[in-house]
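Peer 1: Predicted coordinates and the sequence they were generated for:
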Amino acid sequence: MESDLENFRQQWQQEILQQGQQNQDLKDVNVSIITNKQKDTINLENSTLIPLIEESKNDGLINSFRNTILDLLPLNPIKKIHISKLPNELIICILKQLILTGDVNSLENGFALVCKKFFLLSRDSSIWHLLCEKFYCNNVNNHKELIQLCVNAHGNDLRRMYIERPRVRLDGVYISKCKYLRPGLAENTWIQPIHLVTYYRYIRLFSDGSCITLLTTKEPSNVVKNFDKFVHMLKISKKFKNFMIGYWKVIKNDDDTDDISRKNQVIIEANDKDLPKFTFNLKFDLKSTSIGKFNKLSWIEYYSVNNLTTEKIELLLKNENNFYFSKVKSYDVNL
């Protein structure tokens, strides 16, 4: 009897343990299911938020670039490039900047002699077209007239036109040095002093047809630097007297005449701010010398016209000398 009872108890305890184990297994399964569902939910939420976060980051990055100044720098700044590797268009642009300083001699006798490629580039028509426009702009009314003149008189060769056709020099100053004797004040009858007076005339011509003239006793070293820019005219007028602003033009006389020098004339009309009633007219022969072409202005006529009465008054040229051109490296033709 007691043994049966003991067996029943042991069997009952085993059943209870088995039941508890089954309940625990069910609980673990439920927890695992819940955990997996939570992970799926979190992953779903994260997959939805990640594109939004990335998009906001991209917007912020783009906005930060809007006000950023980027400098284009070479990958290897120390590495040098040979000029022959530059595109022809870029070399021509460099040559145009060179000739605008008035240094055409370096183009012809320097750059063009290096190699065949540079020789051909120095003959590019756009370079000589730019030069002709600068030097002959005020002698023609428009671009078509300039081209027509080149075709008719110079065989459609702009370089030939620049070399043959008379032109004034724009890369420097025309200077005339004049002297005359003036009796001085005698302290007694035994001494009669005589003063040698030296003065200078300066003419600076610009590519737009304007010009400035100056009469002064100051030497070129003290005056030439003030003619470097057209915008400084007011500054010069305050510093010097006998300062005039005017316009110039070149007249090519193709009529048959025995005097060849009279075929090319430069005419200047200028006004003095201290004498507003008068217009001063200066007429010169444009000549060449052994030093260079078109570097001499010989006097023909000098007179003034009364703007109110149109009266013409001839001015004496007794003490006046011819003008000779002086090149100034700091001057720019493109003014």
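Peer 2: Yes, it's here.
Peer 1: Please make it C-alpha for all contacts and neighbour counts, starting now.
Peer 2: Will do.
Peer 1: right, and residue 297 touches residue 323 too?
Peer 2: Yes: counting by CA atoms under 8 Å, residue 297 touches residue 323, with 4.9 Å between them.
Peer 1: any shared contact partners between those two?
Peer 2: In terms of CA atoms under 8 Å, 6 or more residues apart in numbering, residue 297 and residue 323 are both contacted by the residues residue 174.
Peer 1: Which residue, other than its chain neighbours, is closest to residue 266?
Peer 2: Spatially, and ignoring its direct neighbours in sequence, residue 266 is nearest to residue 250 (4.6 Å; CA to CA, 6 or more residues apart in numbering).
Peer 1: Check the secondary structure at the one you found for me.
Peer 2: Classification of residue 250 using DSSP: H, G, I helix; E, B strand; the rest coil returns strand.
Peer 1: another structure for you, compare them:
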Amino acid sequence: MDAELQAFRAQWRDEVVARHGAPAAEAPAAPAREGGVARRASPAPAPQPVRPDSLRTLLEALSEAHADSIARHAAASAEQDAVDGVAERLGALQLHASVHDIYPADEQVAVPVARLPDELWLAILLHIVMPTRAPELVPVPREFQAFEPEPGEPWRAYTGPDYVSLERVGRVCWRLRWLSAHTQVWKAVAQACEAPLVRAPCSWRDAFVHEPRVRMNGTYIATCEYTQQGLSVENVWVRVLHKVEFFRYLRFFPNGRCLSWLTTEPPSEAVRQLVPGLRTKGCAAGRWHMLVDDGAPPARRGATIVIDDLRDPHLRAYTFQMTLHLRPSPGRWHRLEMLAYSSLHLQTAEVVPIPHRHARPFVFSRVVGYGV
């Protein structure tokens, strides 16, 4: 019986192929039953449409417009040459017709790098993405280390990818602009974080720009001010108000660590001290992770930053936790708002909210001395 059934199926499949010119689909299997009730398989989710690379699309449009402009100028020059007999203008215009070559500013000077293949250029760009070691860091004694760099760990683990220099290289000429937008380069940039960006239905560069991320080549700074009533030494009837100013500093690292520092030192003096190993009053080291806001459109998608296990060496009986909101600002990601701040007593497990009515939003400031 089984042999006859298989022969009938094969004959039916051949007839369908001969009639429609396409392979026939296998007969659907009977639905599985669980507890006497038929169970249908859930349909597979529809794939998201792939959005084109915005930068590459722009470069292609500009390249086509440039080629059309060269063609028009060449046609006009050919007509003028027929009248004036000047043949040099056409040759000069055709020299720069391609945007994929490197041309010197001075025609008399040779450009050896113009002969480099794309593979070598990509290797150079990947090396540029690796940040340089910060030249002037404040030395910290070993006994005051809050957390030390792991032996042999690359400096990228503390500064992030050097995408700023990558974009500067792209400003040199058309060819380097094309190469600096290569998928391989921006994939290395996007995956150099503690929580690597999952490739969205777009390019790696667009994902790096538009997906929420914490910037790490600088410090988030909140300038806080409040007034406090005082007394006048000379006249007790005079009301004196003191203006108190202090700063909160947050620095994030791609390895999941972070530093939080509450101090009165101004940013010009404090940011260069905010390095791994700093141990001073008001400085705590902890761990951070990010929760992306799901369901929001890309232009309004933010994230929640949770910093826990904040430990201040001067307050060994407590740990602190901070919850912040990363405002939606694609391409910038420069503002953090404090949502909650609490302390945890390690002996009693008591959680006490810490008032932060004087807190202001954190604004990101890039620090060149960090090496990126």
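Peer 2: Yes, it's here. Since this is a predicted model, take the numbers as computed values, not measurements.
Peer 1: Report the TM-score for the pair.
Peer 2: The TM-score (TM-score structural alignment, normalised by the length of the first structure) is 0.62; 231 aligned residues with a CA RMSD of 2.7 Å.
Peer 1: Next, count neighbours for the residue nearest to residue 266 of the first structure.
Peer 2: For residue 250 of the first structure, the count of nearby residues is 21 (other CA atoms under 10 Å).
Peer 1: ok, now the one 4 residues further on?
Peer 2: As a burial measure, the neighbour count of residue 254 of the first structure was computed by other CA under 10 Å and equals 10.
Peer 1: Map it across to the second structure for me.
Peer 2: Here residue 254 of the first structure is matched to residue 294 in the second structure, going by TM-score structural alignment.
Peer 1: Ignoring the adjacent residues along the chain, who's closest to that match?
Peer 2: Per CA to CA, 6+ apart, closest to residue 294 of the second structure is residue 301, 7.5 Å.
Peer 1: Is it correct that that neighbour is in contact with residue 333?
Peer 2: No: under the criterion of CA under 8 Å, residue 301 of the second structure is not in contact with residue 333, lying 10.8 Å apart.
Peer 1: what is in contact with those two at once?
Peer 2: residue 212.
Peer 1: What separation is there between residue 304 of the second structure and residue 361 of the second structure?
Peer 2: Between residue 304 of the second structure and residue 361 of the second structure the distance is 14 Å, computed by CA to CA, to the nearest Å.
Peer 1: residue closest to the middle of the first structure?
Peer 2: Geometric centre of the first structure, nearest residue: residue 97, 7.5 Å, by CA atoms, centre = their mean.
Peer 1: re the thing from before, mind listing what the residue nearest to residue 266 of the first structure touches?
Peer 2: Residue 250 of the first structure makes contacts with 139, 166-168, 264-267, as judged by CA under 8 Å, 6+ apart.
Peer 1: got it, and residue 308 of the second structure?
Peer 2: By CA under 8 Å, 6+ apart, the residues touching residue 308 of the second structure are 286-288, 319-322.
Peer 1: Need the three-state assignment for it.
Peer 2: Residue 308 of the second structure ends up strand, using three-state DSSP.
Peer 1: And the helices in the stretch 151-300 of the second structure?
Peer 2: 156-159, 163-169, 174-180, 183-190, 204-210, 267-270 (DSSP state H, counting those that start in this stretch).
Peer 1: Any chance of TSV for those, columns distance to residue 231 of the second structure?
Peer 2: Below are these laid out as TSV (distance: least, CA to CA, whole Å):
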stretch	distance to residue 231 of the second structure
helix 156-159	47
helix 163-169	51
helix 174-180	62
helix 183-190	56
helix 204-210	52
helix 267-270	30
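Peer 1: out of the ones you listed, deepest packed?
Peer 2: Most buried of the helices of the stretch 151-300 of the second structure by mean neighbour count (mean count of other CA atoms under 10 Å) is helix 156-159; its value is a mean of 23.
Peer 1: packing partners for it?
Peer 2: Of the remaining helices and strands, none touches helix 156-159 of the second structure by 3 or more CA pairs under 8 Å, 6 or more residues apart in numbering; DSSP states H and E.
Peer 1: ok so, going back, among the contacts of residue 308 of the second structure, which lie within strands?
Peer 2: Counting by DSSP state E, the contacts of residue 308 of the second structure place 286-288, 319-322 in strands.
Peer 1: Of those, just say which sits nearest to residue 116 of the second structure.
Peer 2: residue 288 (42.6 Å; CA to CA).
Peer 1: The closest one contacts residue 307, correct?
Peer 2: Yes: the criterion here is CA under 8 Å, and residue 288 of the second structure meets it with residue 307 at 4.3 Å.
Peer 1: what residues are shared contacts of these two?
Peer 2: Common neighbours of residue 288 of the second structure and residue 307, using CA under 8 Å, 6+ apart, are residue 258.
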